[in-house]
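Trainee: Kindly generate the corresponding structure for this input.
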Amino acid sequence: MGIQGTTKTPSPPTRRALLRSAAATAATLAPGIAFAARSDDMAAIRTAVEKGHDAAIARIQDWIKHPTIAAERFQVDEGVAYMSRLAQEAGFTGVRAVPTGGVPAVFGVLDVGAPKWLGIYFMYDVKQFDPKEWSVPPLEGRLVDRPGVGKVVMGRGAVNQKGPEGAFLAALHAFKASGRKLPVNLVLIAEGEEEIASPNFLTAIRDPQVLAAMKKCVGVIIPSAGQAPSGNATITLGAKGAVEMEIVSDSKTWGRGPANDLHSSQFARVDSPAWRLVQALNTLMGPDGHTPAVEGYLDRVTPLTVRQKALIAEAARSGNEADSKKAMGVQRWINDETWEQSLERLASQPTINIQGLVAGYTGQGGKTVLPHRAVAKVEMRLVPDMTKDDSVAKLKAHLIKKGFPDIEVNVTGGYGPTQTPEESSLIKAHKAVLTRAGVPYALSVRSAGSWPGVVFTGDPLHLPAAQFGIGTGNGAHAPDEYFVIEPVNPKVANLTAQSMAYVDLMYEIAALG
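Mentor: Predicted coordinates:
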């Protein structure tokens, strides 16, 4: 999630200012798109969005009922077929599955003959879930009245990302229903492995047909629920990269320890792969418990700029430290640092985190075994200008240098960090749409979470790419995940307003000089 805050809400514009703005906008619109026509189109499209409201909700609910879980290879073929059907029904043509070596991507174009093209990134896979942890069945997509929040659709994938993507699809259906032509052409690339750190997504981008279409685009967006429960929005200028791996100590590779789990009494004379793993992991981190100790790991870290530090300082002033700590269940930050220092660290620091440790018996009570194998689920979060390949190579070299050549490092997915300039046309368009919608926003340097935007901002495309959307939700990757349809807070966008924001963004992109 990005760093959230607010800017001062602008005063309502005067009639003269609105006329001046209209004239200026009309002068910059692409040929054939006059400002008055745009206003008429927007009104007709909004009517269609409102008429399609129930169908849009049903579409999100049904999508939740058809999950693809890449980590388990669950319903891969079904997910590709479902995503393809959603794209075709929204108006995309040439829809096809793109082979990746893993879960396929889905590609399509919506070419209306407009001068400009916009890239749309979807993810159609979801995280795993344990139904016992949920208050409702996680694949039902049930509508729930949530106290203090409003009417929500609850289910795995609701906010990450099927709800926001459903709001975007509703906008496209409204164009069709109203008989209005899109102001931009669209290229859709939908990924089925985002939740396992996109191990094969770059392969999809390099597909000749996909690459040729993406190169036409002025930028790429991922539909998102970008508002906090307060109604304030965040424009996130980047995201950390992520690399997921398993670090393994195995008796077969080591040549020591038991071939299979052994009675624990034998530890008096037989080596332990579990302790071997613990000792190896301990070399990755400094004595403070949070500074990576891998040689050279931090060499490519680019310090925050003066402007980025200023944005973080503004976020610290407008944010609430107590609320943030309460939401996370923490009492103090690393080194007892200040609120602003914690935000700087969140944006600027690469990490090496242990997600989980698995060895031997982990059930209730004890079991007297000496495990033959131990596994650590590890992730790295990367900042500019670190790369996945360089960071993994340094970690492997570090383990060898420290005397652990037998320790396996099995990378399961990952990508580098992404960053889009604040002055890019895509970010300017985001600002304009939020301002017109009356949504206060703050700029975030980068999200501490990750998405594979680097495949767009890096080689071979070098396009601006960012999350965009209003509305809200919560519980991504957690039980009772939800996406808000009808909020109780009038400052938070409902489903209709969310769809109209995507409509306005497309017109804004078309109007760019």
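
Trainee: Only C-alpha atoms from now on, for both contacts and neighbour counts.
Mentor: Will do.

Trainee: what's the helix or strand hosting residue 234 packed up against?
Mentor: Residue 234 belongs to strand 233-236 when assigned by DSSP states H and E. Using 3 or more Cα pairs under 8 Å, 6 or more residues apart in numbering; DSSP states H and E as the contact criterion, the secondary-structure elements in contact with strand 233-236 are helix 425-436, strand 441-444, strand 465-468.

Trainee: let's go with 6 Å and repeat that
Mentor: When contacts are defined as 3 or more Cα pairs under 6 Å, 6 or more residues apart in numbering; DSSP states H and E, strand 233-236 packs onto strand 441-444.

Trainee: What residues of the strand it packs on count as buried?
Mentor: 441, 442, 443, 444 (16 or more other Cα atoms under 10 Å).

Trainee: Distance to residue 491 for the residues you listed - can I get that in a markdown table?
Mentor: Formatted as a markdown table, those follow (distance: Cα to Cα, whole Å):
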| residue | distance to residue 491 |
| --- | --- |
| 441 | 12 |
| 442 | 15 |
| 443 | 18 |
| 444 | 20 |
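
Trainee: nearest to residue 232, of those?
Mentor: Checking those against residue 232 by Cα to Cα gives residue 441 as the nearest, at 5.6 Å.

Trainee: correct me, but the closest one touches residue 234?
Mentor: Yes. With contacts defined as Cα atoms under 6 Å, residue 441 counts as touching residue 234 at a distance of 5.3 Å.

Trainee: Helix or strand: which one has the residue positioned nearest the centre of the chain?
Mentor: Nearest residue to the geometric centre of the chain (Cα atoms, centre = their mean): residue 451, 4.2 Å. Residue 451 is part of no helix or strand when elements are defined by DSSP H and E.

Trainee: one step back: for residue 128, state which of the buried residues of strand 441-444 is nearest.
Mentor: residue 444 (28.8 Å).

Trainee: ok so, going back, max pairwise distance over the buried residues of strand 441-444: which two?
Mentor: Within the buried residues of strand 441-444, two members stand farthest from each other by Cα to Cα: 441 and 444, at 9.6 Å.

Trainee: quick one more, to check against the first:
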Amino acid sequence: MDRRHFLNTSLMLGASALFPRAVMAATTGGFYPEVRKAAEANRAADIKRIQDWIALPSIAAENLNMPEGAQYMKALALDAGFDSAEIIPTDGHPGVYAVMDNGAPRTLAVYFMYDVKQFDPAEWSSPPLAGKIVDKPGFGRAIVGRGAVNQKGPEATFLAALHAMRDAGVKPPVNILLVAEGEEEIASPHFQQIVQRPDIMQALKGSEGIFIPASWQDINGGVNVNLGSKGVVELELVASGESWGRGPAADIHSSYKAMVDSPAWRLVQALQSLVTADGNTPAIEGWFENVRPLSAREKELIAEAARSGSEAARKEQLGVARWIDDLPYQQALERLASQPTVNIEGLVAGYTGPGGKTILPGRATAKLDLRLVPNQTRREAETKLRAHLDKRGFSDIEIVVGGGYDPTETAESSAIIQAQLATYRRAGVNATLNPRLAGSWPGAMFTAPPLSLPAGHFGLGHGSGAHAPNEYYVVDSTNPRVAGITDATLGYVDLLYQVAAIG
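Mentor: So this is what the prediction gives:
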């Protein structure tokens, strides 16, 4: 396609809110109009792909639809043009590995998860599996459903990019490896078995890095480019009359509290020993001895994020009025990036239905997550938690670890980060470097030895409500600064070209 033909085609197709056409053509070999035309033609099918995927929830915590979820993930990969896709068994739930060999000199890896969080339909204003499209003020029309933004919407949009390129007769400029798991929402207890399979590991070693699709544009169109993520350990602490040797072996009438010990109060006392009196700082012995302070560069990035972001908007989004200790916004962001946490996800003991039920429970359970920062490790955290409880006389409290992994770090100068920044610049999107995502994903499987790959999140578009009721993903944007599904699709196309152009 010569320049004159490209310009004429661009004028016929009209302007887009993101990705000026002349800019996109510079690195797509002039194929941008055809790819956009294909993406626009595929729009209805791309939306339906997300809705259909939402309709099949795979929930690892409930062992729901796990084989079906893996089969569906495999089918999605093959349908998008991967040459091969294989279901990988583990000691837990299976994963999927797919390869697209485009004969390119460079290879890019992408991480998917096909599992989602649990849901209670009574908490949702729209059925969580229906994938209905509703209005979201300030953004446009969005699909509502469990997994809409975490992660099926962004992942399906990446697949939409591959569909659009194939339909336009354009071969992706990089080879693509897809590594998917079905246990991310239970902290990836068996994902390492997939990544460390010799042939998969060898293929990954030859890649430029790995990314997870995302859709984090705020109402002003800005995004964060994360240079790392916190690690996590998910676990339960269990107190029981049986293990303690005190209290009832099963629930008994509450009148006996006058003469019988309570495992529920035992658990409360153990929990309180894990944190300071305000609940905000871990008090586990030795917890901070390996925590690395923020560097001068990390503080500089956080200061810039505080200046460019909206504290009021963030508080409104989270539904909070104050930060811990009434900290100024910049200091609160520093704490978010630098501090490990001990969080109670849930407490379960005795009767929790309507009204009262006068019992003394024989068992109490607390669900916890421990967020870790460099240079902490999962193994260290588990060891120190056990030692802390034992030293304080709580050796009877059982620790049941569900999963977890170490923190991740990726250099600002790495190819995957620079390719992301270039793509955002070309789309006219303000991208702010963020030292560390406070959430977690199993990127440590890739960033740690022996792979030592750069890793990150990338994607245009907007969604919110991960893990919460009414989770959503915007497909029709009425906000000129925020991508809808077609512009988000083109964002992934351009990322592939930016990775291919790495010097």
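
Trainee: Superposed, how do the two chains score by TM?
Mentor: Aligned and superposed, the two chains score 0.93 in TM-score terms (TM-score structural alignment, normalised by the length of the second structure); 482 aligned residues with a Cα RMSD of 1.6 Å.

Trainee: The residue nearest to the centre of the first structure pairs with which position in the second structure?
Mentor: Residue pairing (TM-score structural alignment): residue 451 of the first structure is matched to residue 441 of the second structure.

Trainee: Quick check: the gap between its match and residue 230 of the second structure.
Mentor: Using Cα to Cα, to the nearest Å, residue 441 of the second structure is found at 8 Å from residue 230 of the second structure.

Trainee: Need the overlap of contacts for the two.
Mentor: When Cα atoms under 6 Å, 6 or more residues apart in numbering defines a contact, no residue borders residue 441 of the second structure and residue 230 alike.

Trainee: Am I right that residue 474 of the second structure is in a helix?
Mentor: No. The assignment for residue 474 of the second structure is strand, going by DSSP: H, G, I helix; E, B strand; the rest coil, so no helix is present there.

Trainee: Trace it over to the first structure, please.
Mentor: Residue 474 of the second structure is assigned residue 484 in the first structure as its aligned equivalent, the criterion being TM-score structural alignment.

Trainee: okay, now the residue nearest to that match when sequence neighbours are not counted: neighbour count?
Mentor: Nearest-residue entry for residue 484 of the first structure: residue 152, 4.3 Å, with adjacent residues in sequence omitted and distances by Cα to Cα, 6 or more residues apart in numbering. The burial metric for residue 152 of the first structure, expressed as a neighbour count using other Cα atoms under 10 Å, is 24.

Trainee: any idea how far residue 85 of the first structure is from the residue nearest to the centre of the first structure?
Mentor: From residue 451 of the first structure across to residue 85 of the first structure, the span is 24 Å (Cα to Cα).

Trainee: what ranges do the helices span in the stretch 201-350 of the first structure?
Mentor: 201-205, 208-214, 251-254, 273-282, 306-318, 321-328, 339-348 (DSSP state H, counting those that start in this stretch).

Trainee: thought the match of residue 474 of the second structure was touching residue 473?
Mentor: Yes. Using Cα under 6 Å, residue 484 of the first structure is in contact with residue 473, at 5.4 Å.

Trainee: Give me the more crowded residue out of the two.
Mentor: Under the neighbour definition other Cα under 10 Å, residue 484 of the first structure and residue 473 were set side by side, and residue 484 has more, 30 against 26.

Trainee: dump the residue contacts of that one.
Mentor: The neighbourhood of residue 484 of the first structure, defined by Cα under 6 Å, 6+ apart, consists of 152, 472, 473.

Trainee: Strands - which of these land there?
Mentor: Secondary structure of the contacts of residue 484 of the first structure is defined by DSSP state E; positions in strands are 152, 473.

Trainee: Report the aligned residue range of the second structure for stretch 503-510 of the first structure.
Mentor: Alignment of stretch 503-510 of the first structure against the second structure: residues 493-500, by TM-score structural alignment.

Trainee: what's the mean distance for the matching stretch versus the first structure?
Mentor: Average distance between stretch 493-500 of the second structure and its aligned residues in the first structure, after superposition and using mean Cα distance after the TM-score superposition for the first structure, equals 0.7 Å.

Trainee: distance of the match of residue 474 of the second structure from residue 158 of the first structure?
Mentor: When distance is defined by Cα to Cα, residue 484 of the first structure is 9 Å away from residue 158 of the first structure.

Trainee: how about residue 175 of the first structure, what's its match in the second structure?
Mentor: Residue 175 of the first structure maps onto residue 165 of the second structure when the alignment is built from TM-score structural alignment.

Trainee: Quick check: which element contains its match?
Mentor: Since the elements are taken from DSSP H and E, residue 165 of the second structure ends up inside helix 153-167.

Trainee: Now do whichever helix or strand comes after that helix: which elements does it pack against?
Mentor: Once helix 153-167 of the second structure ends, the next helix or strand along the chain (criterion: DSSP H and E) is strand 175-181. Contacts of strand 175-181 of the second structure with other secondary structure elements, assessed using 3+ Cα pairs under 6 Å, 6+ apart, are made with strand 95-100, strand 107-113.
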